[in-house]
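[1] what would the 3D arrangement of this be:
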Amino acid sequence: MTASLFIEQLTFSGGASIALEPDSIVVIVGPNNEGKSATLREILGRSGAVSSEKSRHVVTDMKIGHRGTAEAFLERLAPYRLPGGKHYALTALQDANIFSKIKPSSIGGSSLLSPDPKKIRESILTAFWEQQPGFESLSGTFFHLLDLATRFKATEPADVFNLTAEIPTSPIQNMCVDPVLADRLSRYFQRAFGQALIVNRTAGYTLPLHCGDVPPLEPGEDRVSPSYARKLQALPLLQNQGDGMRSFAGCLLEVSAADKHVVMIDEPEAFLHPPQARFLGTLLAREKPVGRQLIIATHSGDLLRGLLDANPSALQIIRLTREGNVNHACALDSERIRTLWDDPILRFSNTLDSLFHEQVVLCEADGDCRFYAAILDAIQPEDADTRRPDVMFTSTGGKQKIPEIAAALASIGVPTRAILDFDILNDRSPLKEAIEALGGRWDAFEARWKRVKAGVEQFRPELETAHVRKEIEKLLEQVSTPTFPLEVARSIKGVLKRASPWDAAKDLGLDTVPKGQLRQVAEALLADLKQLGLFVVESGEIESFDQTVGGHGNAWLAEVLRKDLRQDSHLENARRFVRALFSQPPRALS
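    Take a look at the predicted model:
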């Protein structure tokens, strides 16, 4: 087994302690300014790489674990081994003064200190690994934070080194000794930017990276020929390219070719277009070496989708939010992540972007999302100083998916509401599951729901069964063409719609409930559902908000969105509905 240090547990200022797996990819998400980047900096501070006293606002405690044998640990320290093979240049251990915690008997009773303070004996390192006196002292050496400046630096030329006597210590040096790695990274870069990534081994005292088309070898020419070297020298240097190219390459270089136990990346999606961010997410998951921990702070749903595309064995998502100076953390378990991602409807929707917003509203269809988002925008104060709500409307592709998505978002602390057409009251499922997903108890609603459902079903259809049959037969008698006419199909659908009380309820909403006590029960039921976060359209469905516009679905929506959404009198009920949607703080469940 490869020896490695890893973060075993993080405790946040809100009190949540989250266990991390040794060989995992941990993705930290959440709205803006909630502590994602600060988490990475404070991890590095606690590891000893930088001062840990100045920044302990987000992460209040961190436990570091280790696994593997002492022999494997020494093998990982090979880049720090000094000539002779019995001493190592690890001043971090000397500076931390941990030797007092090591039992002298474990190293033969000899002095713990080396005559040369820059050298640490191999026997001391073995005892250190086996006795575990304080791994925080080493984590500063083996934890690495890739902020933007670090990623840019990784693309700068590396020092030339002796391939036969020295161990490579930089990613570009590793590309020199591993042509398979170099070719793989070049192909990735080619796919992302249309250019190859080439190490120039003939540039003198440094090893620069070039990008462009790989120069062809002419007859009698090889890769160390002066003529070929001149061709390489003429190619653009990566270090002089745009920020997106440099950041992309820096992330890949440091994750795949640097010998670090824990690599942290702050906003790897910076300067990248959405397809490139998604591709980078996939590559980071694929290229992370076995036995290492990768921790990513991101604002990008595209990067997260790329990570999920790679299907890593251990993926953890932590969502951060902040109240004043307190940071709350919730973890979304991998099983629920996979359940959401395996659903094809959700896979190609924007549902995952919910993790990056302060609150989310689930709608049955994309058109619903556009309508309610437009109304919310219209009712916002025109005062530029008023902060607009950070809310995302997302489609679930129908009622049936709402409970599953609501439960997943609620479990990671995303304040969630759902808007449903009135016919959600038609069936026990998915109404029951939606109530329970948002923290409600079905037994608190069931009796009232049954009464309302029965009342709606007393609503007499316009046509009896015999009349429905007769109307449809009339329509079918008109058909003589091999292809069934679209207008006849629509007419038949209209007949069936008038025959069902619940189809009428989609048009009329509460007006299909008998007046009197039963109407009061229905109104109280809908009010309690609102308190839970389930907003039922009392007038029926989205088209009922403006019945002066004909059509259905996108045709109706296109016409309505041309109106003055702020002042049109026919949309007052829609504005009132959306105001009520945000009149109370959303419920955040854990």
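
[2] okay, CA-based contacts and neighbour counts for the rest of this
    OK.

[3] mind checking how far residue 24 is from residue 318?
    Noted for residue 24: a distance of 13 Å to residue 318, by CA to CA, to the nearest Å.

[4] this one as well, want them side by side:
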Amino acid sequence: MIVILRRKVVGDESVVIKTIKLKFGKAPNLPSAEILTTPVTVFVGPNNSGKSKILSEIHYRCTSGQLNSMDVILTEIEFDSFTLDIAQEKISKITLKPDYNEALMPDNIIVGKGGNRQQVNENQLLSALQDTNSQINLFCRWYLAFNTLILDGRNRINLVNQQSAGDLQQPPHTSFQVLFRDDDKRKKVRRIIYDAFGLHLVVDPTNLGQLRLRLSSRPPATDIEERGIHEDALKFHSDAILVEQASDGVKAFTGIVTEIIAGDPAVLLIDEPEAFLHPSLAFNLGKEIALTSSGTEKRIFVSTHSPNFVMGCIQSGAPVNIVRLTYRNGTPTARILSNQDILRLMRNPLLRSTGVLSGLFYEFVIVTESDADRAFYQEINERLLRYKPELGIINCLFINAQNKQTVKTIIKPLRELGIPAVGLVDIDILKDGGQVWTGFLESSFIPALEHQSLATLRSHIEQKLKESGKNMKRNGGVEILSHSDQEAANNLFDKLAEYGLFVVRKGELESWLPNLGATGHGPTWLIDIFEKMGEDPESSSYLKPSSGDVWSFLGEIKKWFDNPTRKGIPL
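    Modelled structure (predicted):
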């Protein structure tokens, strides 16, 4: 299947990357999806879903002009072509002066950037820029390779190491050289760094022939104080901190921002930009990356595990694509997430407070009614994963709503993003008819034609439970019904389970593991049950999974998660 990324032309310029085609779509056997590209495309998803791999495949294509036979995600990149005037302008930006005694073939020029240089035929390069897709090898090797940068955990820290000052009589070819000469870009980077750390970024030329970045407690009084080599400049820079001696977080943040603004790559690929950063800095970095690239022809592709970074990108207001990749049981998927859907997750106070955006980075999500429910089921799952993995759910996020009515508020937007999210509620969900019950069904995408019949069945079962004179939650759940009525209730719950809605048929949370004799309700019961379950796995009193009870209940949830044709996820 294919995912295509496309963006609009900015001003009179064309973009470099027009579309990216993947080998799969949002589900097997579905038509290929097409996505309008934006200045920033963020790849999210669980571990081992291909987020880093797609960056390396894009990088190889852009720098070599070839497709790698080992590619498992990328099918093709379609590049935009440029008008004659824009093509000539782009060539002029990467043209270098020949070295002393360097021989040039007729009609050839030297092109390069960042210390890399190559002799090419100017007319052929001009032709390749005007018709990129028929001359991809030349376009990528002679132009795009100099304008593509990939940053990972290994090289982003080194971005702030000192760089050559270069020849002031030639165009700048490193990010520090650009910062040193371009007042606007230097002030832009300085503003971003000050907002992040409360210190002023300055470029230090006092190590003759080299440029260094420093953090000063005050801005330079004049340009010459920063850019000069006289006594006042020496004193100013000696009082400032070398960025390369700062923390990894400061170095990573400063290096990425500097490279985006001053290095000015046409294609920038960043793997886990949040590494070394506090969550608030990850948010700021996401916001600044999106804002800086907005309105430009720059293409930034990011792989991240950070909901804070994603929030920063989205809340910047700049156009951003979020692509969720998954890979399970040999089946890859790629789903393009709506910015509006993600904004809704962040703007809703309930959703924001539960950390629901973290669901983007897990394979599965279970939403419970309360925090006590969440803690208990999560502990049960951890013991299953350790001692009975065939029933345990790997890579699953457990979050809690405020009550059963708000479970639906959380699972619906998650499912709209393609995330398998289970709603887990007590049996008294049967008490809620009307719009509450309908909303419960809608949140799990049960077909509307079935709502009326399910509502009627719910009403009849609730009436039978009332007629029993017993408390449905605390006196046995469906077991207080007659055999035939139990069958009807279980049929209803089986139907809900097909769509990822699981009801505690025994009644409520506190009905699990009755042999342990835990007492109380809610948090009180949770403390007691955890004490009785034991803490030390080496202790004979430590409770390990067995058959039946809550262990099998989670096993049924696992079956729904593992089913590639599960119901309840909109396509």
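
[5] OK, contacts around the most far-flung residue of the first structure relative to its centre?
    Relative to the centre of the first structure, and counting by CA atoms, centre = their mean, the farthest-placed residue is residue 477 at 55.9 Å. Residues near residue 477 of the first structure by CA atoms under 8 Å, 6 or more residues apart in numbering: none.

[6] any idea how far residue 488 of the first structure is from it?
    Distance from residue 477 of the first structure to residue 488 of the first structure, counting by CA to CA: 10 Å.

[7] same question, residue 523 of the first structure
    Counting by CA to CA, the gap from residue 523 of the first structure to residue 488 of the first structure is 38 Å.

[8] for residue 341 of the first structure, same thing?
    Using CA to CA, we find residue 341 of the first structure at a distance of 40 Å from residue 488 of the first structure.

[9] more crowded one of those two?
    Neighbour comparison, residue 341 of the first structure and residue 488: the larger count goes to residue 341, with 19 against 15 (by other CA atoms under 10 Å).

[10] from residue 432 of the second structure, how far off is the aligned residue in the second structure for that one?
    Here residue 341 of the first structure is matched to residue 346 in the second structure, going by TM-score structural alignment. Look at residue 346 of the second structure and residue 432 of the second structure: by CA to CA, they are 28 Å apart.

[11] next: residue 557 of the second structure.
    Distance of residue 557 of the second structure to residue 432 of the second structure, given as CA to CA: 23 Å.

[12] more neighbours: the two, which one.
    Higher neighbour count among residue 557 of the second structure and residue 432: residue 557, with 22 against 17, using other CA under 10 Å.

[13] what does that one align to in the first structure?
    So, by TM-score structural alignment, residue 557 of the second structure is matched to residue 581.

[14] wait, that match touches residue 535, no?
    Yes. With contact defined as CA atoms under 8 Å, residue 581 of the first structure and residue 535 form a contacting pair (7.3 Å).

[15] quick one: the helices in the stretch 101-250 of the first structure?
    Under the criterion DSSP state H, counting those that start in this stretch, helices of the stretch 101-250 of the first structure are mapped to 122-131, 136-142, 148-154, 171-177, 179-193, 226-234, 243-257.

[16] now the third one on the second structure. Mean distance?
    By mean CA distance after the TM-score superposition for the first structure, the fitted helix 148-154 of the first structure averages 3.0 Å away from its aligned residues in the second structure.

[17] mind giving me the packing neighbours of that helix?
    If you count contacts as 3 or more CA pairs under 8 Å, 6 or more residues apart in numbering; DSSP states H and E, helix 148-154 of the first structure packs onto helix 243-257.

[18] hmm, who's touching the helix it packs on?
    Outside helix 243-257 of the first structure, the residues that touch it by CA under 8 Å, 6+ apart are 146, 148, 150-155, 170-172, 174-175, 185, 189, 193, 238-239, 263, 265, 268-272, 280, 283-284, 287-289.

[19] one step back: and the match of residue 557 of the second structure, how far is that from residue 360 of the first structure?
    Look at residue 581 of the first structure and residue 360 of the first structure: by CA to CA, they are 11 Å apart.
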